[in-house]
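In: Just a sequence and a predicted model for now, questions to come.
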Amino acid sequence: MDKNTVIREAILNGLYSQDYPGHNLLTPQLVTNQAASTIWQTIQDELQHCRHFTWAVAFITTDMLVPLKALLADLAEQGVCGTLLTGDYLGFNTPQTFAELMKIPNLTVRIVGQPGFHAKGYLFDHGDYQTAVIGSANFTCAALLQNTEWALRVSSRTDASLTRQLSGQLTALSQASQPLTAQWLAAYRAAWQPLPAAKQSAPAPVAPIAANQMQRAALASLRQLLASGAHRGLVVSATGTGKTYLGAFAVKDFQPRRFLYVVHREQIAKKTLASFRRVIGGPASDYGLLTGNRHDWGAKYLFATVQTLSQPGTLAKFAATAFDYILIDEAHRATAPSYQGLFDHFQPQFWLGMTATPERMDKQDVYALFDYHLAYEVRLKEALDAGMLAPFHYVGVQDYEQDGEVVTETTGLRYLVSDQRVRYILDQMDYYGYCGSQARGLIFCSRQEEARELAAKFSAAGHPAIALTNEDSPRRRQRAVQRLEAGNIEYIVTVDLFNEGVDIPALNQIIMLRNTQSAVVFTQQLGRGLRKFPGKGYVTVLDFIGNYQNNFLIPLALNQDTSRQADRARQEVQLPATIGVSTITFRRVAAERILQSLAAVKLDSLRELRTAYQDLHRRLGRPPLLFDFYRYGEVSPLVFAENSRLANYGEFLARMGEPVRLTTHERAVLSFLTKELVNGKRPHELVLLKLLLTAQEHQCSQEELVAALRKRGAYVSPAVLQSVDDILSLRFFAVKAGKQTRRDQYGGTPLVVHSGLVDYRLAPALAAALAAHPQFSELVNDAVDTGLALSENYDASQQFTIYQQYDRKDVCRLLNWPLDVSAPMYGYRVGEQECPIFITYRKEDDQRRNAIYNNQLENGRSLRWYTRSPRHLSSPEVQRLLATDEHGRPRVKLHLFVKRSDAVGKQFYYLGPATIQPGSVKEEQLGAKQKAAVGMELQLAQPLSVRMRRLLFEED
């Protein structure tokens, strides 16, 4: 089909009737900010495929300019440029916004002089056609990423009426505009006034403090810890995530007779006292301070500095049991001798430690102080999604390169502090900018000499900076922070000194000039600038990426990715990502360097798993279980479940030197649970097992199972209940897998016995093993609990969840087929009612059998697909595919699964149900041997999201 016909059919599909073939790129569509896609992603996609662009946008904010600058910097190398028509309507656009726009060399900015200019339109020229995105969204982070906004994306030929109307409007606006110049900006800055704050008729009443969702989860975890008889617990919560209020809620929940709060600074103690009183209430006389200046000895809620409290004369005034609840804030400091004296003296019912940075650089074990009871951990991504932190805009840029030399782990100091590299760094920092009128930045580098030299050269270039290392006294460090906050200097240059326990809310830039050795440390350094602060709308994060071996850790840390899937890590590098209204963008060369690092490492190797295991073991003080990895680990439990070198997690524990002794039957049961159910892709079997494991005499009725499934929102049908029987009886696996069936590999005996139509019970052998062997029982319960937790990632009301990954075996099970026929399935299997189709879009080897099937994505929504050969239109298999009922509806439902290439493994993305397009079915001769096959167009019921189309079908 020629391009003109494709455009015409797509327009008719969107504006006239769905009977015409649609096109993912060209069909008119409503663009919104949803979970699967945002307006910004649509604009990015258009930018990366256009030849030129013209935007008419009234309101612009500097936060959205950071990712735009990164994208336009790469497009400039391809000769792509654009024009932006904007204005000064209502004074919304700040002088800084215009100053930042002037830094973009391939963007021409013109100021529209018409009063009331309030347009919001984005036009992209693709050569023979144009695409416009027009609606309610200004170029702001909130509008393009989060708000409820509507925009219509419409494509048309360049000679179409709509295109001519748009061109006419843009021409008229351009004629009524003037170039953005330094002179215009100076005049605007002199006259500009900030928008007035909204007026309130009366002071707003102080709202009662209520726990947010994450605080409620932490409180539930603390209750569970107390109920277990524990006397110590640690909460890890990123700076700025409501740690103080969480502590107050925890104390209110406990209702202590007397409470003691300990911190290292009087200012923090005073602020915390006010916060606790707001949550707990009661008379002011209940609350007191114990500091160098104040001694409220008898207060019910006492807030003390460690310097005062730890003095021998002060401690002597308190009995060991004077307080029944003690909270140590900034608990990463609690390994110091002054805190150790408190632990030796007091005997409360419960010690609660709270910190943002438990992983100390001095290797002191904070977890051990709190009996390895990690009660709760608020992860960075969760806090950002909840709006608890200031958003950040991360840009991965390539480090300085000269004559082919790029920074590596062994690069000499002379190169790192050369005038040329310093100038390059300063230029990049200026280009991407910061929020506010002055830079307040923290720079992490590799070496102490480098820090001192960079600070000197930054200062000489007009950017006052101070170097701080571990050789500097605490007083000098504190003075440097005060000078930064006051605006006397712009930058502090340091070497891993500010990873932990430092709070500089005013920071608006984080600069990384060092190798990423640890995802944890990377996250800690990133988090230094994310506390909210008046006037700080966002933080600019610049990461200068050299040829480092550990570059692969960067996307894992940024995206909190625990999957250890190289393919997913590649996605996160190649496709710009968002977390709430934070953005993550890698420049092209920087991305290439990370991809090189990824290619050289096996993310799920036993060596990597051992490192992750040892780290979590140290944090928990015991061998971690799969569920621990789900809650706290840097590696997902799926990595263990899907590792072909491990039969089950018990085997992994044995390899780690743990005393795991299981019988042959127990190992087989654990292998079944690990390989078949832990992935959580269907909760039904797991729900039944959980009922049986916890029920008296290990039995339950079918009514109880159905009720439990419906409580989880899971679909229930006779077919799925029969499938659950087939899985847990192992009948599903009675197919050859080498010399024996997979049923034999899993022990050959059922896990669950279903008698008649009513009762389920654990098989006698399994029940006996659980009773006799506590270690086996723990591992079984752990696998079931982990699978149930992971099942939350899937829509249990459907067989398959759109855009989730499945392998052929998963599909056979979720289609409720009685046997696992995945081994001989290859590309598809036509069942009685459903047919899964598996497409590998890129064929790695032209000589391979499936390479002759050229499954092309014709229009962003339809794929040209071929049956296996030899097949003819008259073949029974083809006839079943094409059969319809008396209403013309297909008798067989098609499910489409696609992966990019064989290199990504066995998992396919589910793209949803598909239908065969009428008139597209044709018998064709394929390959050098001209074998007969039947080709047809498969149209997806749901158009692909921008991200999924780019992930699966576009060239790198």
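Out: Looks like it arrived, so ask away. Numbering: from 1, shown residues only.

In: going forward, measure contacts between C-alpha atoms and count neighbours the same way
Out: OK.

In: Between the two ends of stretch 400-415, how far is it?
Out: 10 Å (CA to CA, to the nearest Å).

In: again with stretch 916-936
Out: Per CA to CA, stretch 916-936 runs 7 Å from first to last residue.

In: Any buried residues in that stretch, and which?
Out: Residues 916, 921, 923, 924, 926, 932, 933, 934, 935, 936 are the ones in stretch 916-936 that count as buried (16 or more other CA atoms under 10 Å).

In: can you confirm the third one is in a strand?
Out: Okay, so that is residue 923. Yes - assigned with DSSP: H, G, I helix; E, B strand; the rest coil, residue 923 falls within a strand.

In: any idea how far residue 770 is from it?
Out: Residue 923 is 58 Å from residue 770, where distance means CA to CA.

In: Check it against this one:
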Amino acid sequence: MNKINEMKAAVLNSFLDKEKYQDSATYAARLIANERQENMHDQLKYELQSCQSFTFAVAFVTEGALLDLKVWLQDLAHQGIQGRILTSTYQNFNHPKVFTELAKLPNVEVRIYQPPKQGGFHAKGYLFDHGDYQVAMIGSSNLTERALTINKEWNLRVTSHENGQLTSDLAQQIETDWEKATPLTAEWIAEYRRTWVSPFRDTKRAKIAQIGDLVAENVEAEKYATIRPNQMQAEALHQLQESRLAMKHKALVISATGTGKTYLGAFDVAAYKPKRFLFIVHREQILQKALESFHQVIGGSRDNFGIWSGNHKQNQARYLFATIQTISKEANLYQFAREEFDYILVDEAHRAGAQSYQKVLAYFQPHFLLGMTATPERSDDENIYELFDYNVAYEIRLQDALNEDMLAPFHYVGLKDYEYQGEIVDDQTPLAHLVSEERVDYVLEQSRYYGHAGEKLYGLVFVSRKEEAQKIAELLTQKGYPAQSLTGADSQEARLAAIAKLERGELAYLVTVDIFNEGIDIPFINQVIMMRQTQSAIVFVQQLGRGLRKAKGKDYLTVIDFIGNYKNNYLIPVALTGDNSRTKDGVREKVNLEPTQGISTINFTQVAKDLIFKQLEKQRNPFKQEIIDDFHELKRRLGRIPLMTDFIKNNMVEPQALLDSLSKRGNYNDFLQKIVKEEGVKLGEYENKVLDFLTQELSNGKRAQELLLLKKLLSHKKVAKKDFAEQLQKQGYLADEATLSSVERVLNLDFYTPMTIKDLTKTQRYRYGNEPFVELVAGDYQLTPTLRQALKSDSGFWKLAFDAIQAGILQAKNYQPEVKLTVNKRYKRTDVCRLLNWERQISGQNIGGYYLENQTCPIFVTYHKNEDISETIKYEDEFLSNTVMHCYTKNNRTLGKGETNKMFAGVSDGAPSNRYYLFVKESDAEGKDFLYLGECEVVKDSLRQEYRTIKGKQHPIVSYDVRLQTPVQQGFYHNLIQK
């Protein structure tokens, strides 16, 4: 279908019948309402990635929204793509600094429409020229962070041919307003700044004082209003109360930096009403602030609150705030009775493994002990969880806090690092070139371009080495950005003095080596620069957290990360998104889709993305060490060796990633014995084969029916097939005869037996024990005697088998129970054989690009093929739109003969005999998994006989189009077609 016909169909799709006219979902009009799966932020990004030019006409613009635009425009500038932005001075909404930032855009012309006194400029339109068609998005969204991400906005996306009336009207209106508008110049900005008056200056509303993540309304400066818990703190308080009702005397709360741990503790103490309370922390500087926070919440006489430290001796106070250094001294500690304090709170509890803390906690016997920390993970052998009886009452991680608006939003920009002698810096780059003037010039250029919130820069730079910090600080100072280096050699007093200088504006940057990972509160920081490799996702989050506290005049934090050819750079998206799946697919998805978190955004330039993918592809299992670390962290948290189900329940490593860390196919017991060197169990050959089957075939949860039957049979001698079918139906699972027969073939291993058996020892059936696990006897399912006997052994096999089954059931919640295949989930070719109820498993190699079996035809497309593959399989499959793909049969196929007759039976008559399913992956670098895009139909009249020239000879091949029932996800689609 040509473009004109597609657009005609799009009009009919949009305004007449969306079911009848499916051909043009790409061009059909649709509403963008900032729902979970689709927002204006992403739509702008996708259109910019594929347009030839663009024009924005928006009344209001904010710096944060511009920051994202700058990243996208960097890539567009390299392609020579130009744009225009028409904005205004309407209501004085646009801050003067916004126009300064607009002037930085290298490939964008900006003009300002200054409305007459009688009216205003309130347009909100985005126009993208794609050559022979245009896309317009018109509605309620200005170019502001909230309007593009989380506000309830209505925007209509419409497509028009270059000669369409809509395009013509819109283009004409834009040109009319453009000609009336004033070009943006430095002189214009200076004049606007001189005369600008904030529209919010005289608003008659209570002043808002932000105290950490708490917001209190202050009418009088000297009086505090009632402070109430936010939503997440309220839930944490509820869980703490539940712990005490369950007779638990210790608890740990994990709360991201800046989320109000101190206030949370104060709320709980106020509810508990202790006779005496002790607050312990490692630094005296924290005590006074903590005391004031508790007094605000608890109230009463100020004399009830006291500090006990090297400089203060108020140890008779009911609410006592002490440093560990003071209270751990024997002369001080033994002044108190062991039951003196009925409630003790340990701040920064990850330090509680130290000898001084152990001494204090061993002495006192409070009714309730609470530990609070942002980072419970430790690299040493101290188990913080054990100190608090493995009771994690509540957990607030960074991503949760951002989504709840508890922290300042951030705009992350991932850029390529400086190039030395044509190579991007890496682990081997000499120090002299890491601290060169050229590199600092490059860093400052990016810093100026991406900017910061507010008028004044308060920057924090992280580098790798002490010498690097000192030299970078010197060079920044020489270039007009006063900076000071801070390292572990500097005293606490020196650090606090440097922070004070930064806050007073005497410094623009602090340059540090890891010493600000935790414990330092610098809420006014508005720009963080990462000039070092990412060795740890935990450290990355700690450093990011330095700038996430809310502060007056700080709308957001700019994070500029210079990504080099570092071995672990793929940990960056892991840290930013909290993705602990430890899979390559998870990292690729996060980098490609750049998900928003509330109004926080993540953006990588294309070169930076390529650097991450390059490192990811270099290693067979890049997350092996992280998986081992996760295992030990979870073991500390649980107080026992974790099972696969524990990882799932704690949102950690996916079971498949655990198995992938093995050098060859195996099970979780192999992981325990070979990878983490923990005490697994000794299994017999048969038991190992059964466990291999459960973990490799079923624990991915892609079909739950086998798992649910096995779980039932572990506790019942037999299960009636009729009853089982009814139970499945009640739970929403497929329970037709074809599905149940498939389940039976899988569990009796017939599915894994080839039609022709030459060497039984090489079959899947043999690798899984060569005899059935379940048999159907007189209408009842039951475990075979061999398996039932194995489960009765004392080897620990039952526990591991049940864990593999339960892990699969938990994983199955990620899939739709009422269908065979879930759209936008990943499957291997061999998974598809089972889920489509085929009689036998077909090897992936034999399936190739498609396979016809049981009147089902899955089609597998590797979109970007390796250059070194054989010409005979280098097919040119491509998307024609987000609902139509152009495909090819295998080589040497002739239309109307042999295989093609079966494959396309009934297509020309509009009554196809087969059902078609489309699976796509970007490249072979993604491994064996394909993304399932949905059921599709072969487009009638699209079959074409073609010929390919391979090594000078003509080979017949058939091309055809398939149309999807559901359009491809925008992010996945755009990433494919743009490469």
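Out: Received, thanks. The structure presented is a predicted model; accordingly, all values stated were derived computationally and were not measured.

In: TM-score of the superposition?
Out: Once superposed, the chains reach a TM-score of 0.88 (TM-score structural alignment, normalised by the length of structure 1), with 945 aligned residues with a CA RMSD of 4.1 Å.

In: quick revisit: let's see which of the buried residues of stretch 916-936 of structure 1 end up in strands.
Out: Judged by DSSP state E, the subset of the buried residues of stretch 916-936 of structure 1 located in strands is 916, 923, 924, 926, 932, 933, 934, 935, 936.

In: Which two of those residues have the greatest separation?
Out: Every pair in those was compared (CA to CA); the two farthest apart turn out to be 916 and 926, at 20.0 Å.

In: which residues in the stretch 401-550 of structure 2 form helices?
Out: Ranges of helices within the stretch 401-550 of structure 2 are 431-434, 437-450, 466-478, 492-504, 537-545, based on DSSP state H, counting those that start in this stretch.

In: Out of those helices, which is the most enclosed?
Out: helix 537-545 (a mean of 21; mean count of other CA atoms under 10 Å).

In: so that helix matches what in structure 1?
Out: Residues 519-527 of structure 1 are where helix 537-545 of structure 2 lands when matched by TM-score structural alignment.

In: Please, which helix or strand holds residue 608 of structure 2?
Out: Using DSSP states H and E, residue 608 of structure 2 sits in helix 606-618.

In: now the helices for the stretch 151-300 of structure 2?
Out: For the stretch 151-300 of structure 2, the helices defined by DSSP H, counting those that start in this stretch cover 165-180, 186-195, 231-245, 261-272, 284-298.

In: Would you mind saying which of those lies nearest residue 862 of structure 2?
Out: helix 165-180 (36.4 Å).

In: Tell me roughly how far that closest one lies from structure 1 on average.
Out: By mean CA distance after the TM-score superposition for structure 1, the fitted helix 165-180 of structure 2 averages 1.5 Å away from its aligned residues in structure 1.

In: now that helix, how far from the centre of its chain.
Out: Its chain's C-alpha centre and that of helix 165-180 of structure 2 lie 40 Å apart, by CA atoms, centre = their mean, to the nearest Å.

In: tell me, that helix lands on which residues of structure 1?
Out: Helix 165-180 of structure 2 covers residues 161-176 of structure 1 once aligned (TM-score structural alignment).

In: Give the buried residues for that stretch.
Out: 162, 163, 170, 173, 174.

In: can you list the residues that contact stretch 694-702 of structure 2?
Out: 655-656, 665-668, 706-707, 801, 804-813, 815, 831 (CA atoms under 8 Å, 6 or more residues apart in numbering).
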